[in-house]
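[1] A predicted structure for the sequence below; I have some questions about it.
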Amino acid sequence: MRKYGFIFSFLVIPVVLYAIFVISPYAQAFYISLTNWRGISANPQFVGLENFTRLLSDDVFWAAVRHHALLLIAMPLITIAIALFFSFLLNLGGGSKGGRMSGVAGSKFYRVVYFFPQVLAVAVVGVLFQAIYRPDATGVLNGLLGIFHIGEVGWLINTNLALWSIMGVVIWQSVGFYVVLFSAGMSAIPSDVFEAAALDGAGRFRLFFSITLPLIWDTIQVGWVYLGIAAFDCFALVQVLSVDRGGPDNATTVLPLEIWRTAFTFSKFGYASAMGVALFFLTITFAALSLRVTRRERIEL
C-alpha cells in the first residue's frame, strides 16, 4: 500500500496539471464546436452537429484538406530522404579510417550548417524567403534565372507553384533536425557491424540499404510521425509567405490558417472549433495509421 501511495504522490500533480492545461481545453473545444458561439456571448446556442454538417459542403475546408494530403505525402518523403542521405555522409560516408567508420571530410562543420535553419524563427524564415521568391527580377531566384535568360517565375502567385514553393521552405528548415535525429540513430549502431560488412566487401550502397536503414527504422518511423504532424500545421509560413493569407485563390490554405481566420476575422468560434476538432481527428488518425503501417519486426544486435 505504501508503494502505491508513493507513486500516487509523484503522479497527482502532473496529472492534475495535464488535466487542467491539456484535457480541459480539448473538452472545451469539443463543446464549443457544438454551438454557434461568436466569442462574445456568455450563453452560446447549442446547435449540435450543424457545424460539422457545414464542413462537408465547405469548399475551402476541402481545399485545405487536399493540401494537407499533398503535404503528408511529399513533405515526409523528401525531408526524410534528404536527411538520411546527409546523415549517412556525415557519419559513414568517409568509410573506414583507423578501424572506425567516419563521415566525409568537414562533417562537423556540415552538421552546424545543416542545423542552422532550425534555430531561425519561423517569421524570420518567412521574411527571408519573401525576398528569395519575389516575382520580379529583384527576387533572388528570379535574379539567378535571369543570368541564364530564363523568364521570371511567380513562385508564390502561381496557383500551381505556390504550395510547392512554401513546402520547399518547410523542408529546407526541417532537414537539419532530422539530420541530427538520424545521426543519433546511426551513432547508436555498433561500429563492429559496419566494419564487418566493410571487410566482407560491402560498398556504401549496401551499407546504407542493408544495414543502416533496417537498424534505424524505429527512428525513421518517429521522424515520419513528427513530419506528418508538422504537415497538419504550416500555419506561420503559409500566413507569412502566401498571397492574401492562403492565396492565390486558396491555393495554399491549410486548416490551422482557416481556423484562425474563421475565429478571429469572422468571429465564428463555434465553426472554427469544429474545424479544430476535424483537424484533431485527422492528426490522430494519421499518427495511428503511420505507426501501424510502418511497423516491422525489431532487429536486435
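    Great, that's in hand.
[2] make it CA atoms for all contacts and neighbour counts henceforth
    Fine.
[3] Phe109 and Gly103: what is the separation?
    Computed as CA to CA, to the nearest Å, the Phe109 to Gly103 distance reads 11 Å.
[4] okay, those two: which has more neighbours?
    Neighbours of Phe109 and Gly103, each counted by other CA atoms under 10 Å, are more numerous for Gly103; the result is 19 against 10.
[5] Would you confirm that the more buried one contacts Leu89?
    Yes - contact between Gly103 and Leu89 holds when scored by CA atoms under 8 Å: they sit 5.6 Å apart.
[6] Alongside the first one, take a look at this:
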Amino acid sequence: MQHGKVRFVVAFLALPVGLYALFVLSPYVQAIYISMTDWTGLTGDQTFLGLDNYVRLAGDGQFLIALRNNGILLVVVPALTVLLGLFFASMLNVGRRGRSGIEGVRGSKVYRVVYFFPMVLSVSIVGVLFKYVFAPTEAGGVFNGILRGIGLESLTAPWLGDPAFAFWIVVLVMVWSFVGFYVVLFSAAMQSIPKEIYEAALLDGATRFHTFRHVTMPLVWDTVQVGWVYMAIQAMDAFALVHIMLGIGGGPSRDGDVLGLALYRSAFNDYRFGYASAIGVVLLLLTLVVSAVFLRAARRERVELS
C-alpha cells in the first residue's frame, strides 16, 4: 500500500518538477557556467576562464560603484517604504477615536485609492514622468518651475544632471512608487486586529506611540517581515527606473549606476556576455544572502490572538 502511494505521488510530481528544473533551475546553472567564459553572445565560441571574470569584477571601479548603490538601495528603500507604509496604514485604520470606537482618519477610503494609485502606473511611465518633473528649467522641468514660481529660483538645479542629487532622486521615486502597495498590505493585516485591543490600551493610559509599538507591531510583524524581504528584492531590481531617468550610463559621472544597468551595458553594449553573467551571479547571491540574513535576524516569537 505504502509503495503504491509513493508511486502515485512521484507520478504526479515528476512532470511539474521536471518543468521547474528545465525552465527555472537550468537557466541559473547556464548563467553560472557562462560567467566563467569569455562568451561574446554573438557566436558559439567560448573559452573557459574559471574565476577570471570575478577577479576582474573585484578590480572594476564602476562595478564597485554599482555595488555600493545597490547596497544603499537595499537599506534605504525598504526602510523608508516600510516605515511610511506602517504609518499611513495605521492612520487609515486606527488613526482616531470616533463615535463607534477606534477607526481610521476621515476620508480613509479616498486616501487608500490615492496611495495605491502609483502602483497602477508601469515603471516606464513613472520613470518618464519624473524625468520631466526634475528636468532643467529650460526643458520645462516642473519642480524647478515651482521653485521659480514661489520665489526660490536660487534653489533650482539640474537635478538629474548633478551627481550629488541624481541617484537620491531615483531613491525617492522608488519609495513613492512602492509605498502604496505596502499601505494596502499593512492595512489588511491591521484590519484583522480587534479594535477592542486598541480601546483597552487607550483606556489604560497608553499613548498612540506605545500602542503602535506594543500592540500593532507585534501583531503585524509577520506581514512586515515578508514585506521587507519583498521590498529588498524589488530595490535590487532598479534597472528600469535608473535606465529611464539617468540613461544607460547611470547618470552624470556614472555615479547613479546599479548592478542591473552594469549588466545590461556589458552584455548589449560591450558584447561581453560572460562578464555580464558574472555580474548577474553576484546580484543573485547578494539577493539570496540579504533575504536569508534578514529573515534570520527578524525572526521572533509569533504573537497570536486567542
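    Yep, that arrived. Just so it is clear, the model here is predicted, and its values are computed rather than measured.
[7] Any idea what the TM-score comes out to?
    Overlay of the two chains. TM-score (TM-score structural alignment, normalised by the length of the first structure): 0.95; 300 aligned residues with a CA RMSD of 1.5 Å.
[8] Going along the chain, name the helices of the stretch 201-301 of the first structure.
    Using DSSP state H, counting those that start in this stretch, the helices of the stretch 201-301 of the first structure run over residues 204-206, 213-215, 217-231, 235-241, 255-264, 269-293.
[9] Of the ones you listed, which stretch is the most buried?
    Comparing the helices of the stretch 201-301 of the first structure by mean neighbour count (mean count of other CA atoms under 10 Å), helix 235-241 ranks first with a mean of 21.
[10] equivalent range in the second structure for that helix?
    Helix 235-241 of the first structure corresponds to residues 239-245 of the second structure when matched by TM-score structural alignment.
[11] Kindly report the same for stretch 157-172 of the first structure.
    Taking TM-score structural alignment, stretch 157-172 of the first structure hits residues 161-176 over in the second structure.
[12] Quick one: distance of the helix or strand that contains Ala11 of the second structure to the chain centre.
    Per DSSP states H and E: Ala11 of the second structure is located in helix 2-20. The chain centre lies 36 Å from the centre of helix 2-20 of the second structure; the measure is CA atoms, centre = their mean, to the nearest Å.
[13] Next: stretch 123-130 of the second structure.
    Per CA atoms, centre = their mean, the centroid offset for stretch 123-130 of the second structure relative to its chain is 16 Å.
[14] Equivalent analysis for stretch 77-95 of the second structure, please.
    Distance of stretch 77-95 of the second structure from the chain centroid (CA atoms, centre = their mean) equals 16 Å.
[15] What residues sit buried inside that stretch?
    Buried residues in stretch 77-95 of the second structure, defined by neighbour count with 16 or more other CA atoms under 10 Å: 77-82, 84-86, 88-95.
[16] same check, this time on stretch 174-187 of the second structure
    By neighbour count on 16+ other CA under 10 Å, the buried set for stretch 174-187 of the second structure is 174-187.
[17] Tabulate those residues (a markdown table), appending secondary structure and distance to Arg7 of the second structure.
    Formatted as a markdown table, these follow (DSSP: H, G, I helix; E, B strand; the rest coil; distance: CA to CA, whole Å):
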| residue | secondary structure | distance to Arg7 of the second structure |
| --- | --- | --- |
| Met174 | helix | 49 |
| Val175 | helix | 50 |
| Trp176 | helix | 51 |
| Ser177 | helix | 49 |
| Phe178 | helix | 46 |
| Val179 | helix | 47 |
| Gly180 | helix | 47 |
| Phe181 | helix | 43 |
| Tyr182 | helix | 44 |
| Val183 | helix | 46 |
| Val184 | helix | 44 |
| Leu185 | helix | 41 |
| Phe186 | helix | 43 |
| Ser187 | helix | 45 |
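[18] on that earlier part again, who wins for proximity to Ala19 of the first structure among the helices of the stretch 201-301 of the first structure?
    helix 269-293 (17.3 Å; CA to CA).
[19] after superposition, how close is that closest one to the second structure?
    When the second structure is superposed, helix 269-293 of the first structure averages 0.7 Å from its matched positions, counting by mean CA distance after the TM-score superposition for the first structure.
[20] That helix vs helix 255-264, what angle?
    Comparing the axes of helix 269-293 of the first structure and helix 255-264 via axes from the mean of the first three to the mean of the last three CA atoms, to 10 degrees yields an angle of 160 degrees.
[21] what's helix 269-293 of the first structure aligned against in the second structure?
    Under TM-score structural alignment, helix 269-293 of the first structure corresponds to residues 273-297 of the second structure.
[22] what sits against the aligned partner of Leu259 of the second structure in the first structure?
    Correspondence of Leu259 of the second structure to the first structure, assessed by TM-score structural alignment: Leu255. Taking CA atoms under 8 Å, 6 or more residues apart in numbering as the contact definition, Leu255 of the first structure lies against Phe61, Ala64, Val65, Phe232, Asp233, Met275, Gly276, Leu279.
[23] any idea which helix or strand carries whichever residue in the second structure pairs up with the second one?
    Residue mapping for Ala64 of the first structure onto the second structure gives Ala66, with TM-score structural alignment as the criterion. For Ala66 of the second structure, the host element (DSSP H and E) is helix 61-94.
[24] For that helix, enumerate the helices and strands it packs against.
    Applying 3 or more CA pairs under 8 Å, 6 or more residues apart in numbering; DSSP states H and E, one finds that helix 61-94 of the second structure contacts helix 52-58, strand 101-103, helix 108-120, helix 166-190, helix 217-236, helix 259-264.
[25] circling back to that earlier point, which residues are in contact with each of Gly103 and Leu89 of the first structure?
    Taking CA under 8 Å, 6+ apart as the contact rule, Gly103 of the first structure and Leu89 have no neighbour in common.
[26] how much space is there between the residue lying closest to Phe115 of the first structure once chain neighbours are set aside and Phe129 of the first structure?
    Closest residue to Phe115 of the first structure apart from its sequence neighbours, by CA to CA, 6 or more residues apart in numbering: Gly176 at 4.0 Å. Taking CA to CA as the measure, Gly176 of the first structure falls 17 Å from Phe129 of the first structure.
[27] ok, now Asp244 of the first structure?
    Asp244 of the first structure is 16 Å from Phe129 of the first structure, by CA to CA.
[28] okay, these two: which has more neighbours?
    In this view Asp244 of the first structure and Phe129 are compared by other CA under 10 Å, and Phe129 has more residues nearby, 20 against 14.
[29] tell me which element that one falls in.
    Per DSSP H and E: helix 122-132 holds Phe129 of the first structure.
[30] Just give me the mean distance for that helix relative to the second structure.
    Compared with the second structure after fitting, helix 122-132 of the first structure deviates on average by 0.8 Å (mean CA distance after the TM-score superposition for the first structure).
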